[in-house]
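*Asks:* when you get a sec, could you give me coordinates for this:
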Amino acid sequence: MNIDTARARLRPVSAMDIDDLVHLDSDPEVMRFVSGGTPTPRAVIEDWVVPRAESERRMYGTGTWVLCDPATDAFLGWASLRTPRHSRRPELELSYRIRRTVWGRGLATEAAFALMAFAFDHLDTERVFAGTVAGNMPSRRVMEKLGMTLSGIHVGEETVGAGMPTHPLHLGPDRYEVEYQILKTEWQRRSLRWSSASDLTA
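*Replies:* Model prediction:
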């Protein structure tokens, strides 16, 4: 299923996107908060990333959507909804990754908003959550603009509630992860509206 936004088209990822995915993950700035700048091996994308996304789509109607320029079909990045493997809750994990050449245009927010609307309006989803390392402020701003709120802090194998300090004194901001969430009831109550493209920042 394709999903159109104001400035982009989201279509399900396929093997034809492997070259673009490899190129995206070869940018150390894009991968800074994902792997410390290390690129994702092509074999991982070919043998795990794309097949897993296609399996998600077949089983749950979720997966990964490639973000494209509607006029040129140029690859701009991707956004995904993933079903947690070890959760019994009706929830989905949101993630996104955008080419550095189009950072700051609000495309991550626009794509993520479209997938959240799809999750709550068309899938049996009660909660959408997303996570990143604490120092990744651009990604955290996207989550906040989507109406998500801080729901947990992950330090190693431990998870503490949102009532804990957002910056533990004994760790740097790249040493722990934060999780944001929005519930279906909150989504419906907020009825998020974009008044103009200038409201969106990645």
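
*Asks:* from now on I want contacts and neighbour counts done on CA atoms only, so please keep to that.
*Replies:* Fine.

*Asks:* for the top helix by length along the chain, which outside residues touch it?
*Replies:* Longest helix in the chain, counting residues (DSSP state H): helix 107-122. Helix 107-122 has contacts (Cα atoms under 8 Å, 6 or more residues apart in numbering) with 3, 5, 7-8, 10, 67, 79-81, 92, 94-98, 125-126, 128, 142-143, 145-146, 184, 187, 200-202.

*Asks:* another for comparison:
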Amino acid sequence: MKMEDVYSKLPILETDRLSLRKISLDDLYDMHTYCSNEEVARYCTWTKHESLEDTEEFIRLILNKYELDQYALWGIEEKETGTLIGTIDFVSWQPKQQIAEIGYAISQVYWGRGIVTEASTAVIAYGFEEMDLVRIQAKCLIENVGSARVMEKVGMSYEGLIRKGLLVKDTHRDLKMYSILREEFEQII
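*Replies:* Next up is the predicted model:
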């Protein structure tokens, strides 16, 4: 699949409990609920949203990137309630190398329920099956135990520590690196 096709035709991905879909302005209040939570922002590169205007600005940035075919970001919607509870995306993608990196954020209320594992499995399957990827990787701050656990549960292997690998909120932070290869994923699905 061509890069522009992935961005312009970003499909809705369905799982048992979730619908992964594009973000819209209708998601403003749901997104603000988790983006304004200090604990959620603690593990992300962005700072917590102080106002609805911060969240609206973020959504408009996402919508603009959709329009320019530059973004493969799904909103994580809980089917039962229709509530947007997080986001998941390919934070980087190297089509010629057939490598992408997955990233996610989810409302603290949903931590520990297997939601991100379920969403990640769907996105990883899409990456291998539709984007012709051979490797999908993910990184997390070393203290983000929950995120590391998600990576392990989807079959990723720990590759090592990236010392001061990311500048986050004015501080260089150490990261854990995980990855899964297409042939490994095919064995577990």
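
*Asks:* residues in the second structure aligned with the longest helix of the first structure?
*Replies:* Residues 115-130 of the second structure are matched to helix 107-122 of the first structure when aligned by TM-score structural alignment.

*Asks:* pull out the buried residues from that stretch.
*Replies:* Going by neighbour count (16 or more other Cα atoms under 10 Å), the buried part of stretch 115-130 of the second structure is 115-125, 127-128.

*Asks:* that older thread, out of the contacts of helix 107-122 of the first structure, which are buried?
*Replies:* Buried subset of the contacts of helix 107-122 of the first structure (neighbour count, 16+ other Cα under 10 Å): 8, 10, 67, 79-81, 92, 94-98, 125-126, 128, 142-143, 145-146, 184, 187, 200-202.

*Asks:* buried residues, the helix or strand harbouring Asp19 of the first structure. List them.
*Replies:* Applying DSSP states H and E as the criterion places Asp19 of the first structure in helix 18-25. Within helix 18-25 of the first structure, the residues scored as buried using 16+ other Cα under 10 Å are 18, 20-22, 24-25.

*Asks:* distance to Glu157 of the first structure for those residues - can I get that in a markdown table?
*Replies:* Shown next, in a markdown table, are the buried residues of helix 18-25 of the first structure (distance: Cα to Cα, whole Å):
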| residue | distance to Glu157 of the first structure |
| --- | --- |
| Ile18 | 32 |
| Asp20 | 33 |
| Leu21 | 29 |
| Val22 | 30 |
| Leu24 | 29 |
| Asp25 | 26 |
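
*Asks:* whatever residue of the first structure lines up with Lys176 of the second structure: neighbouring residues, count only.
*Replies:* Aligned against the first structure by TM-score structural alignment, Lys176 of the second structure finds its counterpart in Val178. By the measure other Cα atoms under 10 Å, the count of residues near Val178 of the first structure is 24.

*Asks:* I'd say Val178 of the first structure and Val133 touch.
*Replies:* Yes. Assessed by Cα atoms under 8 Å, Val178 of the first structure is found in contact with Val133 at 6.0 Å.

*Asks:* quick check: the residue nearest the centre of the first structure vs Arg189 of the first structure, distance?
*Replies:* Nearest to the mean C-alpha position of the first structure, by Cα atoms, centre = their mean, lies Ser95 at 1.6 Å. Distance of Ser95 of the first structure to Arg189 of the first structure, computed by Cα to Cα, to the nearest Å: 23 Å.

*Asks:* before we move on, what about Ser139 of the first structure?
*Replies:* With Cα to Cα as the criterion, Ser139 of the first structure and Arg189 of the first structure are 23 Å apart.

*Asks:* more neighbours: the two, which one.
*Replies:* The residue with more neighbours, out of Ser139 of the first structure and Arg189, is Ser139; 23 against 9, by other Cα under 10 Å.
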